[in-house]
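J.: next input, structure requested:
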Amino acid sequence: MQTYNRQVNANVQAYLENVHTHHPSAPATMEAFRKGLLDVMPGWSGEKTALPLVVQRLVNPNLSVTVYSPQPGIQPALLYFHGGGWVRGSVATHDWLCRNLAAQSGVAIVSVEYRLSPEHVFPAAVDDGFDALLWLRDNAVSLDIDVQRIAIGGDSSGGNISIATLLRAREAGIALAAQLLIYPPIEARFDTASYNTYAEGYHLTHQTMQRCWQAYTGQEENARHPQAAVIHNDFRGLPPALIIAAECDPLRDDGRQLATRYRQAGVPVQYSLYPGTIHAFFLMPALLPEAREAQQEAARFLRDTLQ
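T.: All right, here's what the predicted structure looks like:
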């Protein structure tokens, strides 16, 4: 039986023991890896919220978004990028999350179906992110979205894409209102204390992150590019941020380092660490009360920052 760090809480330990018993090894193929996330999501998420309006729109022949509107009338929006290590996940896997965030925050969620790696390596996902942002601004009136109150965010790899898209927006002179980042990876280095402590047995592994980074960046020089290794940027002038982190997660210290750099650059930031939790906990409200608390915190942040 796996021996867990004492910080892991009882609900998380029960989940990990079940995973290790019934799914003892990583999927052998990318197809199985992708299907695995879609298969587990119903058990993680629980019921999804009904909304008055959910519409899909085509940005270009290779890119679509789904807009989740919590109420009629002009409203702020969050441009959202799903997680999945840049190689899996979709609007479908995160449909329930976007519905819940929209309902809890009163903010429209615009979920981006960006291209996945390794079929489409960096910077394809960031290109899609920026294209989606430009499209959202151009179509804000028809979508009943206030163009002055657009935020950006995502979970895990989606957080990384969010930061890169935000930096492109700043270069283009586009101001955004807020950023919601849930355990984002910030560079392809694997030597932090959290990577060393939680390398194996805590859902996300050191090896999995290495493989995901390699699939996403393709070439070594891409991994060093500042729109992939996003920590290597000047962050001055970025909007207020909430960074949600899991204690027992290899990426815990990525978020902590990003928060420190934000503060040094004068960016208003809250780094919110959830004790005893693991990577992807934010997606597990049916299993973990901490996930429900974190989603409520995210919704409050959006409501308070954008309303």
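J.: from here on, contacts and neighbour counts on C-alpha atoms
T.: OK.
J.: could you report the neighbour count for residue 91?
T.: Neighbours of residue 91 under the rule other C-alpha atoms under 10 Å: 21.
J.: so it: helix, strand or coil?
T.: coil (DSSP: H, G, I helix; E, B strand; the rest coil).
J.: how about the contacts made by it?
T.: 66, 82, 111-113 (C-alpha atoms under 8 Å, 6 or more residues apart in numbering).
J.: can you pull out the strands in the stretch 101-250 of the chain?
T.: Ranges of strands within the stretch 101-250 of the chain are 108-112, 145-155, 179-182, 241-248, based on DSSP state E, counting those that start in this stretch.
J.: now show me the structure for the sequence below, then we'll compare the two:
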Amino acid sequence: MSANPLPTPGMSAQPLDPQVAQLLDLIARAKRPPIHALDVFDAKVAYEKSAPILDVSPPPVHTVENLHVTARDGHQIPVRLYAPREPSWTDPQPLLVYFHGGGFTVGSINSHDALCRRLALDGECLVLSADYRLAPEWRFPTAANDAFDVMQWAFDEATRVGADPSRIVLGGDSAGGTLAAACAIEARDRGLAPVLQLLIYAGTCARQDTPSHRALADGYLLTAEMIDWFFSQYLSRPEDRDDWRFAPLDGGGDGADVRGCCPAWIAVAGYDPLHDEGVAYVRKLQAAGVPATLADYPTMIHDFFKMGRFVKAVAGAYADAAGALRAAFAPGEA
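T.: The predicted model follows:
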């Protein structure tokens, strides 16, 4: 027998971060029903209550302003604008348009408040966080359409809110990362020019059948059952999976054409079922001539950016993301 057996396909070669392992053990001991075992309304409430428990305390920023963006159907999309310093129309700040995670079903600008504050401070930029409509009340492609409408508003109204329209980044985590990736494609088609897409453990594939999905189907917070539940809330028809607005990696047969999209910084976690599709999306962008950087955190799990209260290593990932933002915003980097 070999002393060094081959690693399991789809499984990280490095052990879980000890603090992550301890956190998973605490969650298991609590024996609370997982989100997908709850009524949808109760799941939304449970997620909102649990979000601040694991995350760092929301740091103070200069100003926080709640606004609304009018969607194409007249719906008023709540958005929240974070400013790390006093807005100045003579010295406009760069802007990150951010879409929260939550499987298109849970989450809000409130659940991701601390994360957006951190990115505003560390990235030295305005952050516009979007409260796009959620499933099952609003199914595909409503979330994508809302994201497109917020993106367009950000470019149109940048000067009015003290932002520099030539320095806008599209970002998001998990399902929000899916929306940010779709926005980057849509931005190219509309003639808009974001300087970066910041994708944090984003979903990109039409079907969850990668090695990491198989190897990490249970036991690492985001499970196969949970993913299936989220998508059953969001998607109305089987063919929705093959739409690039849901699956920018392989939706639509050969997948969406990503040539000419803005550069990307893509974070993946070693113990996340979504790991392999994030890596594959980096390769797809690179093959299309799009500069794409992979930030692989082999000891982390899905949603780790929101676990800074318990996991010290999260601070390093934030520093990496903030560095990517500042580099994209720097003159001559776009």
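J.: TM-score for this pair?
T.: TM-score of the superposed chains, computed with TM-score structural alignment, normalised by the length of the first structure, equals 0.95; 304 aligned residues with a C-alpha RMSD of 1.5 Å.
J.: mean neighbour count for the strands of the stretch 101-250 of the first structure - can I get that in CSV?
T.: Listed next are the strands of the stretch 101-250 of the first structure as CSV, based on neighbours: other C-alpha atoms under 10 Å:
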stretch, mean neighbour count
strand 108-112, 28
strand 145-155, 23
strand 179-182, 28
strand 241-248, 24
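J.: residue contacts, the residue nearest the centre of the second structure?
T.: Nearest to the geometric centre of the second structure sits residue 173, at 1.3 Å (C-alpha atoms, centre = their mean). Each residue near residue 173 of the second structure by C-alpha under 8 Å, 6+ apart is listed here: 99-101, 199-202, 303.
J.: switch to 7 Å and redo it
T.: For residue 173 of the second structure, the contact set (C-alpha atoms under 7 Å, 6 or more residues apart in numbering) comprises 99-101, 199-202.
J.: in the first structure, what residue corresponds to it?
T.: In the first structure, the residue equivalent to residue 173 of the second structure is residue 155, according to TM-score structural alignment.
J.: next, work out how far apart residue 144 of the first structure and residue 52 of the first structure are.
T.: 14 Å (C-alpha to C-alpha, to the nearest Å).
J.: looking at the two, which is more packed in?
T.: When residue 144 of the first structure and residue 52 are compared for neighbours, residue 144 comes out ahead with 16 against 10, by other C-alpha under 10 Å.
J.: from memory the more buried one sits against residue 76, does it?
T.: No. Using C-alpha atoms under 7 Å, residue 144 of the first structure is not in contact with residue 76, being 8.6 Å away.
J.: against residue 17 of the first structure, how distant is the match of residue 173 of the second structure?
T.: With C-alpha to C-alpha as the criterion, residue 155 of the first structure and residue 17 of the first structure are 24 Å apart.
J.: read off where the lengthiest helix in the first structure ends up in the second structure.
T.: If you go by DSSP state H, the first structure has its longest helix at helix 289-306. Mapped onto the second structure using TM-score structural alignment, helix 289-306 of the first structure covers residues 312-329.
J.: so which residues make contact with that stretch?
T.: Contacts for stretch 312-329 of the second structure (C-alpha under 7 Å, 6+ apart): 94, 119, 122-123, 167, 195-196, 265, 304-305, 308, 333-334.
J.: again with stretch 118-126 of the second structure
T.: 59, 81-84, 93-96, 127, 322-323, 325-326.
J.: dump the contacts of residue 173 of the second structure into TSV; add distance to residue 184 of the second structure as well.
T.: TSV is the format used below for the contacts of residue 173 of the second structure (distance: C-alpha to C-alpha, whole Å):
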residue	distance to residue 184 of the second structure
99	13
100	16
101	17
199	11
200	14
201	16
202	13
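J.: these in helices, which ones?
T.: Using DSSP H, none of the contacts of residue 173 of the second structure sit in helices.
J.: which pair of those spans the longest distance?
T.: 99 and 201 (12.6 Å; C-alpha to C-alpha).
J.: ok so, going back, not counting sequence-adjacent ones, nearest residue to the residue nearest to the centre of the second structure?
T.: residue 200 (4.4 Å; C-alpha to C-alpha, 6 or more residues apart in numbering).
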